[in-house]
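Undergrad: Show me the folded form of this:
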Amino acid sequence: MAEPQIPRWANFILGGLSGMMAASVVHPADLVKTRMQLLGPRVKLSTATVVKRIVKKEGFIGFYSGLSASLVRQATYTAGRMGCFYSLLDLYKGQYGTPNFVAKLGLASMAGSVGAVIGNPAEIALIRMTADGQMPPEKRRNYKNVIDALFRIVREEGLMALFRGVESTVTRSAIVNAAQLGGYAQAREMLLPMMGEGIGLHFASAMVSGLITTFVYLPVDIVKTRVQNASEPTSQVKELFQIIKNEGPLKLWSGFVPTYTKLGPQTILLFLFLEQLVGLYTKFNRPPPPPSKGKKQ
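TA: Model (predicted):
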């Protein structure tokens, strides 16, 4: 997708809106992924089994637990990463010209790191709210919504609890953005001669991007999830070694299918929604044409 020629502030708003729209569609897959990551070392359940348990215990509405936190996360994290990426891209072009693939990966990683810090509080709330239905009744936090979650976390655990696991969130986001944005651009470039321009190309490129992103980011995402869901502060290194020791290295790719089910369509929807929003912005903010000059009589 061509970089939108819009004001830099609009990059943040349109990026956040496109992320919220995409997240509304793929939230159930994200919830299933989180539930699978939080299964203990002695629990071996398939994706289908986890889905059936959610339907049985919580009904279909259970797939949308934590949706409010997911939307706030997109309004902060995705707005930050997309806005920063396109703003950095504009700045780079002004100084050095069109960036190559490696430069784009670097810019995407930087943007992802900024977005991760901004969106970490909502990330904490999202992890806890989506995990709640799987916890024993006496251990559930029972947050009413994302606002209630954020205020209770601050009141019960302190302000810095909102930034627990921010190091692993930054690591994950830097990898995700490089893989998602860079992978999409590379796949699009390679498939274009064979498929030609159109929705088919966008779909295939996004699915390739989602596959690459899922594989490289799942290990850091699982560690981040464990750190952020912990009731006591812990480090990502400690959690990583505990997972490998107690559950085996393959646990680092637990939830691969629901994660890919989420990331593939989410990448497609993210860029499709973004293109439409940019098109609408351009349409309604296009300067009027200069008045035509009549012929002199």
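Undergrad: contacts, neighbours, all on C-alpha from now
TA: Fine.
Undergrad: so what's the closest residue to S168 other than its chain neighbours up against?
TA: Excluding the flanking residues, the one nearest S168 by Cα to Cα, 6 or more residues apart in numbering is K224, at 5.3 Å. K224 makes contact with 165, 168-169, 236, according to Cα atoms under 8 Å, 6 or more residues apart in numbering.
Undergrad: One more, please, to line up against the first structure:
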Amino acid sequence: MEGEVQGHYEASSEKKPQISGIEDLAYGSLSGMMGKFVEYPFDTVKVRLQTSETQVFSGTLDCLKQTWKHEGFHGFYRGLTSPLIGAMAENAIAFYAYNRIQSAIHAFSPSPKQSPLTLNQLFVCGALSGAICAFVISPVELIKCKLQVENVQGYGSSGISKPKFTGPFSVLTHLLKTQGLRGLYKGILPTVARETVGVGFWFGTYELVCRQLLQVQGKAQSKSELGATSIVLAGGCAGIGYNITSYPIDVVKSFIQTDDVRDAAAKQRPGILSTIKTIYARGGVPAFYRGLGITLLRAFPANAAMFMTYEYLSRLSVALR
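TA: Below you'll find the model as predicted:
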């Protein structure tokens, strides 16, 4: 795979200007914000399908109809504040860590500094950045999932009951009061597993598609020369890669993080193995992929928006120097 780049995507042996770590953080943050606005309604439906009994929703369309019927447009964006902040922080750290880890590999590698990293090395860079991100986003996703699922418990009755939580801050204060800081990291192990696998494939798929497009186009020598259509395709495929590989882990994570909302009377909270058994009992292997359809539907445009935002802000920054 000739003509591909390290770090910030430059392919030729000529040394190119690279964006700083501060710019990485800023552009990653903005790309996360763009992606979250696009994907959040789909994410709400996904979490509700993952965690609800099959008699609550017959499928994706039924979940969409019932959410609109009971909560209207606002229902699809319930709990957005926390994950919006989390997405900005996650993407900022993901891009920053990804590029810094690449630089570290180059520093300790006997290969020439301008030599492109292999796809395996890039996957490792992505996986390590994902593991770091997990500790940032785990509390955010915990709050998000509780807010997304809470209202569902009243569906099918004469009317939905008054929510226990009024918003992200309400969930946060409740968790700190009842469980302390430890309560904010409920589900951290499956979150780390999901992000390590998922982000590894996220960046890995993006790099792979970009390399293939560079080979097909021939004239383009670096990612900075790929057009918007190519970036959209590579970014969308990256989102598909992330979700297909990490989805079963995400189901387990969501189930663990919402167990007290779904069954407040339960005396014992399930662990990872018992959660896997419970999910399997609900419908076998397909139960671990419930809601995958709408997740993939949102993954392409959301991740295309994220990579487009990051790439073009990076290019603009370099062009203005």
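Undergrad: From the contacts of K224 of structure 1, which land in helices?
TA: 168-169, 236 (DSSP state H).
Undergrad: just to revisit the earlier point, what about structure 2, which of the contacts of K224 of structure 1 hold up?
TA: For those, the contacts that are reproduced in structure 2, applying both residues aligned by TM-score structural alignment, their matches' Cα atoms under 8 Å, are 165, 168-169.
Undergrad: Kindly provide the distance from the aligned residue in structure 1 for L64 of structure 2 to E58 of structure 1.
TA: Matched by TM-score structural alignment, L64 of structure 2 corresponds to V51 in structure 1. Using Cα to Cα, to the nearest Å, one gets 10 Å for the distance from V51 of structure 1 to E58 of structure 1.
Undergrad: repeat for L250 of structure 1
TA: To E58 of structure 1, L250 of structure 1 is 29 Å away according to Cα to Cα.
Undergrad: Who has more neighbours out of the two?
TA: Between L250 of structure 1 and E58, counted using other Cα atoms under 10 Å, the more crowded position is E58 (14 against 10).
Undergrad: which ones are touching A79 of structure 1?
TA: 11-17, 19, 115.
Undergrad: on that earlier part again, determine the three-state secondary structure at the match of L64 of structure 2.
TA: Classification of V51 of structure 1 by DSSP: H, G, I helix; E, B strand; the rest coil places it in helix.
Undergrad: I'd guessed it sits against L31; true?
TA: No: applying Cα atoms under 8 Å, one finds V51 of structure 1 not in contact with L31, separated by 9.7 Å.
Undergrad: how would you label the equivalent of Y27 of structure 2 over in structure 1: helix, strand or coil?
TA: Taking TM-score structural alignment, Y27 of structure 2 has L14 as its aligned residue in structure 1. When classified by three-state DSSP, L14 of structure 1 comes out as helix.
Undergrad: Aligned to A104 of structure 2, what sits in structure 1?
TA: So, by TM-score structural alignment, A104 of structure 2 is matched to L91.
Undergrad: which residues in structure 2 form helices?
TA: Assigned helices in structure 2, in chain order: 21-51, 60-75, 81-108, 119-150, 168-179, 188-217, 228-257, 259-262, 272-283, 292-319 (criterion: DSSP H).
Undergrad: Reformat those helices as TSV; add distance to E4 of structure 2.
TA: Conversion of the helices of structure 2 to TSV gives the following (distance: least, Cα to Cα, whole Å):
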stretch	distance to E4 of structure 2
helix 21-51	20
helix 60-75	40
helix 81-108	14
helix 119-150	10
helix 168-179	43
helix 188-217	6
helix 228-257	14
helix 259-262	46
helix 272-283	40
helix 292-319	16
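Undergrad: Of these, which is nearest V5 of structure 2?
TA: Closest approach to V5 of structure 2 among the helices of structure 2 is made by helix 188-217 (9.1 Å; Cα to Cα).
Undergrad: hmm, back to that, of the kept ones among the contacts of K224 of structure 1, which is the most crowded?
TA: Highest neighbour count within these: T169, with 28 neighbours (other Cα under 10 Å).
Undergrad: what's the counterpart of it in structure 2?
TA: Per TM-score structural alignment, T169 of structure 1 is aligned with T191.
Undergrad: Now do the contacts for the residue nearest to its match when sequence neighbours are not counted.
TA: Nearest residue to T191 of structure 2 in three dimensions, chain neighbours excluded: A134, at 5.9 Å (Cα to Cα, 6+ apart). A134 of structure 2 sits next to 188, 191-192, 195 when contact means Cα under 8 Å, 6+ apart.
Undergrad: Residue in structure 2 paired with L150 of structure 1?
TA: Residue correspondence to structure 2 (TM-score structural alignment): L150 of structure 1 is matched to L172.
Undergrad: who are the neighbours in contact with the nearest residue to its match once chain neighbours are set aside?
TA: Once flanking residues are discounted, L172 of structure 2 sits nearest to I143: 7.0 Å by Cα to Cα, 6+ apart. Applying Cα under 8 Å, 6+ apart to I143 of structure 2 gives the contacts 79, 82, 168, 171-172.
Undergrad: I figured F123 of structure 2 hits F203, correct?
TA: Yes: F123 of structure 2 lies in contact with F203 (Cα under 8 Å); the separation is 6.7 Å.
Undergrad: More neighbours: which of those two?
TA: For F123 of structure 2 versus F203, neighbours defined as other Cα under 10 Å are more numerous around F203 (28 against 24).
Undergrad: Need the nearest residue in space to that one, chain neighbours excluded.
TA: Nearest residue to F203 of structure 2 in three dimensions, chain neighbours excluded: G126, at 5.7 Å (Cα to Cα, 6+ apart).
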